[in-house]
Structures are given as structure tokens and as C-alpha cells.
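Q: Next comes the sequence, and after it the predicted model I'd like to discuss.
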Amino acid sequence: MTRTKTNYEELVQQAEGLLSGQRHRIANAANLSALIFDALPDINWAGFYFLEGDELIVGPFQGKPACVHIAMGQGVCGTAARTRTTQRVADVHAFEGHIACDPASRSEIVVPLIVEDQVLGVLDIDSPEPDRFSEFDQEGIEALANAYVRSVG
């Protein structure tokens, strides 16, 4: 199936409008995960994990039920949080220590959310297609994560 490129510039504008005037991290995460899930083709999960102590706790999301606790440094989400770098994984089954919340997921992108030099959590998006996320997608999803950070920071 040929996928058209997502217009991330337009999607970021929609996100900024949706999050404008609201600083509540849970409300904004809920709305942004719904926007992303509706807008991006070929994904099966979009949502947030928030750092509490030494672990990530599931926050608002769209998709099948998710793992509740993820230790820092574990799986794709924990690795993104610990390294403070986006993790774009073409094949989650080849990622050492991958945590399989939904066995249908084949690829994943996780962007750390950093507010005032502190990791707040991560934005996590999964796809049932291998190698779903390109560099182009990474730039767009990082821009969406930055819109979220600006809304709550």
C-alpha cells in the first residue's frame, strides 16, 4: 500500500490550536494522542508515558491497552527517556529488550519530552507495519512533541 506523506506542518498547527490556552499535561496529552491517532495512517497506538520516580507510567493514549510500568532504560520508551534522544525503530523484534505490549506492533518511534532540562516523559507511537517511520516522520513527530512541551512548560 502506498502511503502519502503526512502534512506535519498542518498537523502541528492543529495541535498548537488544540493545546492553546490549556497547560494541563494530562488534558493536553489526551487531546494530542487522539489527534495523532486520527491523523497518522498505519499506526495502532499513540500516547504518552510520564516519568514518576525511576519508571514511566502510562498516560493518555489511543489504541489497545498498554503496559502500565516501564523502567528507565528498558524497552524503546525507557531507552528514549534515559538517553533523551528519539528512538526510531524499524523492527521492534530486533530491538534488544523490546517490551511487547501489543504483539501486532512492528515498528515504533518514541520522542522524549523534556521540560526545563527534566524528562517529563515520552510520546510513543507504534505501527503494525515494519519500518513505518521515516526521517521525515521523525521530524514531524518531534515537532508535535515540541508543541506539547511548549503547551505544558
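A: Looks like it came in fine. Numbering: from 1, shown residues only.
Q: going forward, measure contacts between C-alpha atoms and count neighbours the same way
A: Will do.
Q: which residues of this structure fall in strands?
A: 45-52, 55-63, 69-71, 87-89, 107-115, 118-127 (DSSP state E).
Q: export those strands to JSON lines and tack on distance to Val12 and mean neighbour count?
A: Formatted as JSON lines, the strands of the chain follow (distance: least, C-alpha to C-alpha, whole Å; neighbours: other C-alpha atoms under 10 Å):
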{"stretch": "strand 45-52", "distance to Val12": "15", "mean neighbour count": "24"}
{"stretch": "strand 55-63", "distance to Val12": "18", "mean neighbour count": "20"}
{"stretch": "strand 69-71", "distance to Val12": "28", "mean neighbour count": "18"}
{"stretch": "strand 87-89", "distance to Val12": "19", "mean neighbour count": "21"}
{"stretch": "strand 107-115", "distance to Val12": "15", "mean neighbour count": "24"}
{"stretch": "strand 118-127", "distance to Val12": "14", "mean neighbour count": "23"}
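Q: and these as TSV, adding distance to Ile141?
A: Shown next, in TSV, are the strands of the chain (distance: least, C-alpha to C-alpha, whole Å):
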stretch	distance to Ile141
strand 45-52	11
strand 55-63	15
strand 69-71	21
strand 87-89	11
strand 107-115	8
strand 118-127	9
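Q: right, and those strands - which one's nearest Ala143?
A: Ala143 sits nearest to strand 107-115 of all these, at 9.9 Å, using C-alpha to C-alpha.
Q: Got another one to weigh against that:
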Amino acid sequence: MHALPRGNGTDKTAFYTELNAGLAAVLEGERDLIANAANCAAVLFHALPDVNWAGFYFLRGPDLVLGPFQGKPACVRIALGRGVCGTAAAARRTVIVPGVHQFAGHIACDSASNSEIVVPLLTGDRLIGVLDVDSASFSRFDESDAEGLRAVAAAVLAGSDVAYPL
């Protein structure tokens, strides 16, 4: 098994650089999107400090459908434009929410979650799904996390075959 960094919050840029190197080693040689998303969710859940959920939703018709994740059971279907995940997917942009209980339309899958970051998975203009990470702490995520997780999402997509119907 590959050694993964454990962030301490002091130098997020260096942490995400090391995390992405470790993730690349985990994904090497595998092209299946679901397998790579599963390993990525595990890597994020165990490497990111102060995280209580990390995983993927994939676009299936008009909904985001739960994919591989780590954490408590989650909502299975989310409509585009609904909740933090649906908002990020519809807007095709990263959404950082410091306090999810103040987010209009927030979907509370785990009442312990207080902040969230969602990164859309895009190949060109095509929306594949989203990468979603939650924390029990308020204001856990910032722009450094957004940049780091966008690189994680890009690595998963680049290392995976996404041609089959999602």
C-alpha cells in the first residue's frame, strides 16, 4: 500500500502536492472510473484532516447518483440545482460552504456536517458528476482546498475511462 500524507493545515499547497503524488500511485494502471473514484474517496477520507465524508456523485439523466464514498450512508439521488452538490453541478463551478445550515436548500444527509466543498467533474463541457467533501467543523474549506481538490478531480478523470454512459 502507498503511504499517504496526513494534513496538519499549515501548508495546504505542499499537502495537496504530496496527496496528488500518492493518489497518482494508487490510480496507476487502472482505467475504471468507479474503481478510481473508490480509491480516491478512501485516500481523501483518510488523508484530509477534519473530514467526515468524502465521495462522488455521478450524473445519471437529470440527477446526481451516489457513487463511491467514505463516511456515513448518504443521500442517493440529488437533482441538478438542489443542495450544494446539485448547485455546483448545475453551475459547473466549485462551491465552498462555510456553514451548510445557512445554505438555502441544503440537503442534510449527515447532521454532523457543518461545512462542505463540492468540485464538479468535467471533461470539456461534459458534466460527469461531482466530488463532495464534508466536515463537522465550520469554515473547514478554503480556496487552497478548492485548488487541491480540483487537481484531485482532474487526476481521477485523466486516469479513468469516462466514455461509457454515466
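A: In hand now; what should we look at? Quantities reported herein were computed from a predicted structural model and do not represent experimental measurements.
Q: so which of the strands of structure 1 comes closest to Gly97 of structure 1?
A: Across the strands of structure 1, Gly97 of structure 1 has its closest neighbour in strand 69-71 (11.3 Å, C-alpha to C-alpha).
Q: What segments of structure 1 are helices?
A: For structure 1, the helices defined by DSSP state H cover 8-19, 25-39, 75-83, 135-152.
Q: what stretch of structure 2 does the last one fall on?
A: Equivalent residues of helix 135-152 of structure 1 are located at 143-160 in structure 2, counting by TM-score structural alignment.
Q: surely Pro68 of structure 2 meets Asn36?
A: No: the criterion here is C-alpha atoms under 8 Å, and Pro68 of structure 2 misses it with Asn36 at 9.1 Å.
Q: ok now do the nearest residue to Arg132 of structure 1 once chain neighbours are set aside, which residues does it touch?
A: With C-alpha to C-alpha, 6 or more residues apart in numbering as the criterion, Arg132 of structure 1 has its nearest non-adjacent residue at 6.2 Å, and that residue is Ser107. Listed by C-alpha atoms under 8 Å, 6 or more residues apart in numbering, the contact set of Ser107 of structure 1 reads 88-92, 126-133.
Q: ok, now Asp161 of structure 2?
A: Asp161 of structure 2 is in contact with Arg31, Asp32, Leu33, counting by C-alpha under 8 Å, 6+ apart.
Q: Buried only: go through the residues you listed for me.
A: By neighbour count, with 16 or more other C-alpha atoms under 10 Å, these hold Arg31, Leu33 as buried.
Q: got the contacts of Asp161 of structure 2 as CSV, with distance to Ala88 of structure 2 columns?
A: Formatted as CSV, the contacts of Asp161 of structure 2 follow (distance: C-alpha to C-alpha, whole Å):
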residue, distance to Ala88 of structure 2
Arg31, 25
Asp32, 24
Leu33, 20
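Q: Next one: the residue nearest in space to the middle of structure 2 from Val95 of structure 2, what distance?
A: Centroid check for structure 2 by C-alpha atoms, centre = their mean gives Leu131 as the closest residue, at 2.4 Å. According to C-alpha to C-alpha, to the nearest Å, Leu131 of structure 2 stands 11 Å off from Val95 of structure 2.
Q: Residues in contact with both of these two, list them for me.
A: Shared contacts of Leu131 of structure 2 and Val95, counting by C-alpha under 8 Å, 6+ apart, come down to Val118, Val119.
Q: residue in structure 1 matching Ala47 of structure 2?
A: Structural alignment (TM-score structural alignment) places Ala47 of structure 2 against Ala39 in structure 1.
Q: Same question for Val100 of structure 2.
A: Under the alignment by TM-score structural alignment, Val100 of structure 2 pairs with Val92 in structure 1.
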